[in-house]
Each structure stands twice: as C-alpha cells, then as structure tokens.
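> output the structure for:
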Amino acid sequence: MNTLSTHVLDTMHGRPAAGLALVLSGPDGEIARGETNADGRCPDLVSGPLAPGRYALRFRVADYFRAAGVELPDPPFLDTVTIDFGMAEGGGHYHVPLLVSPYSYSTYRGS
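A predicted model of the protein is given here:
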C-alpha cells in the first residue's frame, strides 16, 4: 500500500500557503477534504494507506489568493488546480507538492 502527503507553497508571496482548501479523490470518488496548516501542509488528509490507482488533488487556489488580499480578475486565470496522478503497486510514499501563484503552478513527485 502507498501513503500520500502534500505541501503547498505560495510563490507570489514566498511563503507556505496556509488555509488553502483541497480535496482528494480516488477511483471510487471523494476520499477526503482538508485545509493546509501554517506550514502549507495537510498532515491529516489521509490517515492510512491508499490502494494503487488513479487519484486527484484539487486545490482551491483562487479562494486562497482572494483571502490573502490579492485582487483577481473575474473569472480568475486559475480557480482550482487539479493534479491527476497515479499510485503504482509498491510505490511507497507519494509526496505531491504544489508551487502556485495566481497565474502559474508546478508540481512534481517529491520525497
């Protein structure tokens, strides 16, 4: 079985993205909802192992930036950032970080 963690960094302000809402979905639908802590992490999103399969993390980035006082156009360029990823059999720990600004984002499989 595999484990999952995530971390969100606000590249516009150069800090962890605290208070950013996110949703984890898997092969059978929604698994969990959470919000990043002061360090931009969501340590309690998944309490146990996850089976191999396809998953998605959806990050509510426009809501986060608006709450941080950033004026965004309507509609915003990025509203929800969705990262679709697969977890293979015996894949171990999957760390899925998100580096985000109102106009760009990047991700990778971290450690």
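> please make it C-alpha for all contacts and neighbour counts, starting now.
Fine.
> now do the strands in this structure.
Using DSSP state E, the strands of the chain run over residues 3-10, 15-16, 21-26, 29-35, 53-59, 81-87, 93-101, 104-107.
> got the angle between the third one and strand 29-35?
It stands for strand 21-26. 160 degrees (axes from the mean of the first three to the mean of the last three Cα atoms, to 10 degrees).
> who's in contact with strand 21-26?
Strand 21-26 has contacts (Cα atoms under 8 Å, 6 or more residues apart in numbering) with 30-36, 45, 53-61, 64.
> here is the second sequence; please produce its structure so I can put it next to the first one:
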Amino acid sequence: MGKLSTHVLDTTQGKPGAGVKVELYSVTEGQRRLLRQETTNQDGRCDSPLLEGDAVKPGQYELVFAAGDYFAAQGVDLPSPRFIDRVTIAFGIADASQNYHVPLVVTPWSYSTYRGS
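Next up, the predicted model:
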C-alpha cells in the first residue's frame, strides 16, 4: 500500500521549513476538495503521511504551501505583494501502491520540487 508525504526545505537559511501550513486537495473535473491541513514540524515534515493505505487513490492532487507566511514569520523582509506567497504543486498519482514524496525546496524568490519515494 502506498502513501503520500511531503517536507519543506528553506534553502535561504539552510534548514527545514518548520511551521509551514500545508493543504492537500484532490482535483476532479476542475473541482478542488480539501482533504487535509497540516503544519510542518521542526524537521520540516508532517507528523504522519498526508495519505496512506486505502486513502491513496489514482488521480490529480494539489499541495498548497503557505511559504510567504512562513518567511514573514522568520523575519524575512518581503516585498508587497510577495513574490513567492502560496506555492501550489499540482501532481498526479498513477499507481496507488507506490509511495509519493512531494517536497518543496523554497526561498522567497524561487522554489522547486521533485518526486521522491
């Protein structure tokens, strides 16, 4: 049985992104449905998988990270409006038996992701 997990890496400070609000949505025919809300722990991870077991289903999903709020709370001087604010990563799960790890590597000016396991 597969699972979905994430973590946040703050490459501006070279540390995990602790305290980042994360929302997980399923997307069906253009309609978003909120599945879960979490806040990352001191290691920049959620305390448990976002989805696991029978909850992992093939389909389209979105992870939304409140990166701008995180950087503001860190005391970073941000422009108004923020260049990077809410980061949305749209991705698909094709095989529910596999593990999908979707991390966010972020600064106030850039971000990237990749598929881990």
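> what's the counterpart of Asp39 of the first structure in the second structure?
Counting by TM-score structural alignment, Asp39 of the first structure lines up with Asp43 in the second structure.
> burial count for that match?
By the other Cα atoms under 10 Å criterion, the neighbourhood of Asp43 of the second structure contains 15 residues.
> dump the residue contacts of it.
Neighbouring residues of Asp43 of the second structure by Cα under 8 Å, 6+ apart: Pro16, Gly17, Ala18.
> again, 10 Å this time
His7, Val8, Leu9, Lys15, Pro16, Gly17, Ala18, Gly19 (Cα atoms under 10 Å, 6 or more residues apart in numbering).
> how far away is it from Ser80 of the second structure?
Asp43 of the second structure sits 29 Å away from Ser80 of the second structure, going by Cα to Cα, to the nearest Å.
> Gly59 of the second structure too?
Taking Cα to Cα, one finds Gly59 of the second structure at 35 Å from Ser80 of the second structure.
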